[in-house]
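**Q** Give me coordinates for this.
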Amino acid sequence: MKNTIIEYCLQKKGAVKDYPFGPDPLVIKIENKMFALIFEDMGKHTLLNLKCDPVIADNLREQHGAVRPAYHMNKKHWNTVAIDGSLPESDVFAMIDHSYDLVVKNLPKSVRESLTEMS
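**A** Next comes the predicted model:
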């Protein structure tokens, strides 16, 4: 599933891979702003840090054991999602979409418009 997640993230307009912290974790950015951070949990599961609206973040944490406050991130605005098989792929993709959209929403208008012009 890790490769599927990476591929899904990189299909987002303007998304690029980065390794600002060394060989692990993999960071996916849009206009130098992180929207996904992908790493391993001591070989057990893939973990995915995603930006999230604080109200939605709290709801997701209450509803899903695989979603918790983000490791090494602002816990109000970021969740860590354990890719352990307990969440449907469609839910994980929806969380990635939400993270990407939150980051894009805060980019300058000219940058947002250039993203919509990309094919």
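**Q** rest of the way, CA atoms for contacts and neighbours
**A** Fine.
**Q** Look at K44 and give its secondary structure.
**A** Recorded secondary structure, K44: coil (DSSP: H, G, I helix; E, B strand; the rest coil).
**Q** One more sequence to fold, the one below, so I can look at both together:
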Amino acid sequence: MKYAWVDAYCLAKKGVQKDYKVEWEATRYMIRGKMFALQGGDKEGKAIITLKLEPMMGELLRNQYEDIVSGYYMNKEHWNSLYLDGNVPDGVLRDMLDKSYQLVFHSLPKKVQREINGPE
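**A** Below you'll find the model as predicted:
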């Protein structure tokens, strides 16, 4: 797979848990039960990863890269899917993963954020 580093990259982030949702045939990456990335396939079985982004950022990326589309089986405004056999640069996918993680992390209660970050 082109982006073989994705699993380790997601799991290296603070507070991330991974599971496999059998009904969806997809791997989920979550922070305290809130998903920020979903890796699976589309209806043709093509490998995709779906990430949460600010709507304007998602639209910008979809206009820039043909391999980034509105979230597959997700809210089309907030979620975006990237085809893993496409030509999106690694740096762009890393940035998307970082932004998705941060969006979900900052939606958590401040107390939970502090628990995840640990003592400063």
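**Q** How many residues are close by T46 of structure 1?
**A** By other CA atoms under 10 Å, 17 other residues sit near T46 of structure 1.
**Q** Distance of Y20 of structure 2 relative to E115 of structure 2?
**A** Summarising the geometry, the distance separating Y20 of structure 2 from E115 of structure 2, computed by CA to CA, to the nearest Å, is 25 Å.
**Q** Compare these two (neighbour count), which wins?
**A** Neighbour comparison, Y20 of structure 2 and E115: the larger count goes to Y20, with 14 against 10 (by other CA under 10 Å).
**Q** could you say which helix or strand contains the more buried one?
**A** Element membership of Y20 of structure 2 [criterion: DSSP states H and E] is strand 16-21.
**Q** Now whichever strand in structure 1 runs longest on structure 2. Mean distance?
**A** Counting residues, the longest strand found in structure 1 (DSSP state E) is strand 33-40. After superposition onto structure 2, strand 33-40 of structure 1 lies on average 0.7 Å away from the residues it aligns with, using mean CA distance after the TM-score superposition for structure 1.
**Q** Identify the residues contacting stretch 52-68 of structure 2?
**A** Where contact means CA atoms under 8 Å, 6 or more residues apart in numbering, the residues beyond stretch 52-68 of structure 2 that reach it are 36-37, 69-70, 77-83, 86-88, 96, 99-100, 103.
**Q** Please flag which of the residues you listed sit within helices.
**A** If you go by DSSP state H, those have 96, 99-100, 103 in helices.
**Q** ok, of these, which come out buried?
**A** Under a neighbour-count criterion of 16 or more other CA atoms under 10 Å, the subset of these counted as buried comprises 96, 99-100.
**Q** Out of those residues, which is nearest to R32 of structure 2?
**A** The shortest distance between R32 of structure 2 and any of these, using CA to CA, involves S100 and amounts to 14.3 Å.
**Q** What are the boundaries of the strands in structure 2?
**A** Counting by DSSP E, structure 2 has these strands, from start to end: 16-21, 26-31, 34-41, 47-52, 68-70, 79-83.
**Q** could the ones you listed go into JSON lines alongside distance to D7 of structure 2?
**A** As requested, those are exported to JSON lines (distance: least, CA to CA, whole Å):
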{"stretch": "strand 16-21", "distance to D7 of structure 2": "9"}
{"stretch": "strand 26-31", "distance to D7 of structure 2": "9"}
{"stretch": "strand 34-41", "distance to D7 of structure 2": "9"}
{"stretch": "strand 47-52", "distance to D7 of structure 2": "11"}
{"stretch": "strand 68-70", "distance to D7 of structure 2": "19"}
{"stretch": "strand 79-83", "distance to D7 of structure 2": "15"}
